[in-house]
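J.: Predicted model and sequence follow; I will ask about them next.
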Amino acid sequence: MPVMNQATWEARAEWPLAGAAIVFLIAYSTQVIGKPTGTSATILTSVIWIIWTVFLIDYAARLYLAERRRRWFLRNIHELLIVALPMLRPLRLLRLITLLRTLHKIGGHALRGRLITYVIASVTILSYVAALTVLDVERNAPGATITSMGDALWWAMATITTVGYGDFYPVTVIGRLIAVALMIGGIAVLGVVTATLASWLVESVAAETTAEVESGDQALQKELAEVKEQLRLLLESNGTTASDDALAQRPSR
C-alpha cells in the first residue's frame, strides 16, 4: 500500500472538496438571499458547519502530511484564518476555481478558447462570491448602501472591473477588505488576459514572419537552381562549340 503524502492527499481530495464547496455555495446562497427561518435555517446552518468541518479536516491533514510542517504552516496562514474565522468562510468557495481544469478541456486547445473560458469562469466565481459575502456583512450595518443581491452583484461587477461608480460601496471593515480583495482579483484577471493576448499576438506575428521568410527562401532557392541550370547548359553549349571549332581548325595530314 503506497504511503500517503501531501501531494497524494491533495490529488485525492481535490474533487471531493470542490463538490463540498458547491454544496456550501448553495447552502450559503440560500441562507443569505432567502433568509430562511425555523427548521430550514437550522438545516442550512448544520450543512454549513458540516462542510466547514470537512475543510478543517483537510487543513489538518495537509499540515500533518507536510514534510516541513512549520514552513508549510507559516506559508499557509491564510488557510488557517479562512478555517478559523467565521467572517472568512465564503473564501472557501474559491476552491471552485479547481473546476477551471475541466472548463479548460471544454475550451479546447485553442488559445482564444481557453482564454475566454478562464476569464468568464474566474470573473463569475469571484464576482458572485464577493457579492454574496458583502451582502451578508453589509445588509444590516448602519448606513449600508448594499442591501439586496442585485445591489451586491452590481457593486461586484463595478469593482472587479475597477470602474467603481460609487453608487454602492461597503461601510464595514470586512466589506472593505472584500472590496480590496475583489479589486486585486480583477486586476490579476485583466493582467492575465492582457499578457495572454500579447503573447498570442507575438506568436502569431512570429509565425507569419517565419512562414514568409521560409516561403521567400524557397523561392530564392528555386531561382538559384534555375540560374545554375542555365549556367550549366550554357557552359556545356560553349564547351561543345569550342571543341567543334578546334577540330575544324586542326590541319589535315
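T.: Looks like it arrived, so ask away.
J.: going forward, measure contacts between C-alpha atoms and count neighbours the same way
T.: Fine.
J.: Where does Pro2 sit: helix, strand or coil?
T.: Taking DSSP: H, G, I helix; E, B strand; the rest coil as the rule, one finds Pro2 in the coil state.
J.: Please list all residues in contact with it.
T.: Listed by Cα atoms under 8 Å, 6 or more residues apart in numbering, the contact set of Pro2 is empty.
J.: helices or strands next to the longest helix anywhere in the chain in the packing?
T.: The residue-count maximum for a helix in the chain (DSSP state H) belongs to helix 173-249. With contacts defined as 3 or more Cα pairs under 8 Å, 6 or more residues apart in numbering; DSSP states H and E, the packing partners of helix 173-249 are helix 111-138, helix 149-160.
J.: Can you convert these into TSV and add a column each for mean neighbour count and distance to Leu99?
T.: Shown next, in TSV, are these (neighbours: other Cα atoms under 10 Å; distance: least, Cα to Cα, whole Å):
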stretch	mean neighbour count	distance to Leu99
helix 111-138	20	9
helix 149-160	21	20
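J.: Out of those, flag the one nearest Asn76.
T.: With Cα to Cα, the closest approach to Asn76 among these belongs to helix 111-138: 20.5 Å.
J.: In terms of secondary structure, what does that closest one contact?
T.: Packing partners of helix 111-138 (3+ Cα pairs under 8 Å, 6+ apart): helix 100-107, helix 149-160, helix 173-249.
J.: and the longest helix of the chain with helix 111-138, angle?
T.: On the basis of axes from the mean of the first three to the mean of the last three Cα atoms, to 10 degrees, helix 173-249 is oriented at 170 degrees to helix 111-138.
J.: picking that back up, of all the helices and strands packed on helix 111-138, which gets the most neighbours per residue?
T.: helix 149-160 (a mean of 21; mean count of other Cα atoms under 10 Å).
J.: for that one, packing partners?
T.: Packed against helix 149-160, as judged by 3+ Cα pairs under 8 Å, 6+ apart, are the following elements: helix 111-138, helix 173-249.
J.: this is the comparison structure:
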Amino acid sequence: MHAMKQQTAQVRWEQRLQTPLLSLSLVFAVAYAVQIVTPGAPDWVHKTCQVAEWVVWGAFAVDYVVRLALAPGKWLFVRSHPLDLVAVLLPLVQPLRLLRLVSTLLLVGRRARMAPQITLTTYVGGAVVGLMMFGSLAVLQVERDAPGGNIKTLGDAVWWSFTTMTTVGYGDLSPTTGLGRVLAVGLMISGIALLGVVTANIAAWFISRFERDDAAERRQTALLEALTAEVRELRAEVARLSDTQGTAAVPEAPAPRV
C-alpha cells in the first residue's frame, strides 16, 4: 500500500509538471538558438540566454530529484531514466545541453505511450522536427569556425541535418571536426529510430482501419445470410400454407348412383 501511494505521488508529480516542463523546454530552445544564430548580438543578450539555460537546467534537476525521491525503487528509476540523469549531470558540455531538451521530449513522450497511433505519431513528428532543428544549431556552432569547414550558415546546417536524419547523405555538406561527426552519428541514429516509429504507427493505424472494415463487412455478410435464410423459411411457410388452404377449398366429389 505504501509503495502504491509513492507510485501515485510520482505519477501525479509527472502529470502536473508536464506542461511547465514543456514550456521551459521552449524557453531553452529559444535561448540556445539565439546564441548561435546571432553571434554578434550584444553581451547582455547572450548573458540573458545563458541565465535562462541555467534556470531551465535547474528546473530539470529539481524535477529529476523529486521523481527519484518519489520512486518506489530508486535504483530501478535511475536505470530506466539514463538520459535524464546524463542531462542533469553534464550541464557544462555544450553539445550535451541538447539532452535537456530531449529529456523533456521523452518526458512528454512517456505520457503518450498508451495514446492512439495518431496522437503518438504527432508527438514523434514533433520530436523529429525538434531534433532536426537543434541538430542544425549544434553542428553550426561546432563547424562554423572550423578550418576547412563547409557548414557556415543556418541554411547549410538545416540542409545537412535533413539529409543526415533521412540517411540520404548527398555529400555536398559534411562535418569536418570530430565533435561534428559525433553529432552526425547521433543524428543519424535518432532520425532512423524516430522515423521508424512514425512509419510503424502509420502502418498500425492503416491495419487497424482495415481490420475494422473487415469486421464490419463480416457483420454485414452474416446479417445478409441470416436475412436470406429467414426469407427462405418465410417462403417455405407461405408455400405450405397455400397448399393447405388449396386442399381444404376443393369440394368432395358426390358418390355415384347405382
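T.: Cool, the structure landed. No experiment lies behind these values; they were computed from the predicted model shown.
J.: Excluding chain neighbours, what is closest to the residue mapped onto Leu44 of the first structure from the second structure?
T.: Under the alignment (TM-score structural alignment), Leu44 of the first structure maps onto Cys49 of the second structure. Once flanking residues are discounted, Cys49 of the second structure sits nearest to Ala31: 4.6 Å by Cα to Cα, 6 or more residues apart in numbering.
J.: number of nearby residues for that neighbour?
T.: For Ala31 of the second structure, the neighbour count with other Cα atoms under 10 Å is 20.
J.: can you pull the contacts of it?
T.: Ala31 of the second structure sits next to Cys49, Gln50, Ala52, Glu53 when contact means Cα under 8 Å, 6+ apart.
J.: Just give me the match in the first structure for Val30 of the second structure.
T.: Under the alignment by TM-score structural alignment, Val30 of the second structure pairs with Ile26 in the first structure.
J.: Does its match fall in a helix, a strand, or a coil region?
T.: helix.
J.: Which part of the first structure matches stretch 61-69 of the second structure?
T.: Alignment of stretch 61-69 of the second structure against the first structure: residues 56-64, by TM-score structural alignment.
J.: Spatially central, which residue of the first structure would that be?
T.: For the first structure, the residue nearest the mean C-alpha position is Tyr118 (4.8 Å; Cα atoms, centre = their mean).
J.: and the gap between the closest residue to Phe162 of the second structure other than its chain neighbours and Glu143 of the second structure?
T.: Counting by Cα to Cα, 6+ apart, Met132 is the residue found nearest to Phe162 of the second structure once chain neighbours are left out, at 6.5 Å. Counting by Cα to Cα, to the nearest Å, the gap from Met132 of the second structure to Glu143 of the second structure is 16 Å.
J.: now Lys5 of the second structure
T.: In this structure, Lys5 of the second structure and Glu143 of the second structure are 50 Å apart, going by Cα to Cα.
J.: And for Asp84 of the second structure?
T.: Look at Asp84 of the second structure and Glu143 of the second structure: by Cα to Cα, they are 27 Å apart.
J.: Same check on Arg212 of the second structure?
T.: From Arg212 of the second structure to Glu143 of the second structure the distance is 51 Å (Cα to Cα).
J.: repeat for Leu137 of the second structure
T.: Distance, Leu137 of the second structure to Glu143 of the second structure, using Cα to Cα: 10 Å.
J.: same check, this time on Ala236 of the second structure
T.: Taken as Cα to Cα, the span from Ala236 of the second structure to Glu143 of the second structure is 87 Å.
J.: next one: Trp13 of the second structure
T.: For Trp13 of the second structure, the distance to Glu143 of the second structure equals 40 Å [Cα to Cα].
J.: Could you do Pro72 of the second structure as well?
T.: Distance from Pro72 of the second structure to Glu143 of the second structure, by Cα to Cα: 44 Å.
J.: what's the mean deviation for stretch 195-215 of the second structure versus the first structure?
T.: With mean Cα distance after the TM-score superposition for the first structure, stretch 195-215 of the second structure departs from the first structure by a mean of 2.7 Å once superposed.
J.: equivalent range in the first structure for that stretch?
T.: Going by TM-score structural alignment: stretch 195-215 of the second structure matches residues 190-210.
J.: sorry, back to before: quick one: closest of the helices and strands packed on helix 173-249 of the first structure to Arg250 of the first structure.
T.: Arg250 of the first structure lies closest to helix 111-138 among these, at 77.8 Å (Cα to Cα).
J.: Would you pull up how far the closest one lies from the middle of the chain?
T.: 11 Å (Cα atoms, centre = their mean, to the nearest Å).
J.: Okay, angle between that helix and helix 149-160 too, please.
T.: Using the same axes, to 10 degrees: helix 111-138 of the first structure against helix 149-160 is 130 degrees.
J.: so helix 111-138 of the first structure versus helix 100-107, what angle?
T.: Relative orientation of helix 111-138 of the first structure versus helix 100-107 (the same axes, to 10 degrees): 140 degrees.
J.: looking at it, Ala130 of the first structure is touching Trp154, isn't it?
T.: No. Counting by Cα atoms under 8 Å, Ala130 of the first structure does not reach Trp154; the two are 11.0 Å apart.
J.: Just list the residues touching Leu183 of the second structure, thanks.
T.: Counting by Cα under 8 Å, 6+ apart, Leu183 of the second structure touches Gly135, Ala138, Val139.
J.: I'd say the last one and Ala157 touch.
T.: Think Val139 of the second structure. Yes. Val139 of the second structure is within contact range of Ala157, at 6.7 Å (criterion: Cα under 8 Å).
J.: Now do the shared contacts for these two.
T.: Here Val139 of the second structure and Ala157 have Ile151 as joint contacts, going by Cα under 8 Å, 6+ apart.
J.: re earlier: ok, then the element right after the helix or strand containing the match of Leu44 of the first structure?
T.: If you go by DSSP states H and E, Cys49 of the second structure is part of helix 43-70. Using DSSP H and E, the helix or strand that follows helix 43-70 of the second structure in sequence is helix 74-80.
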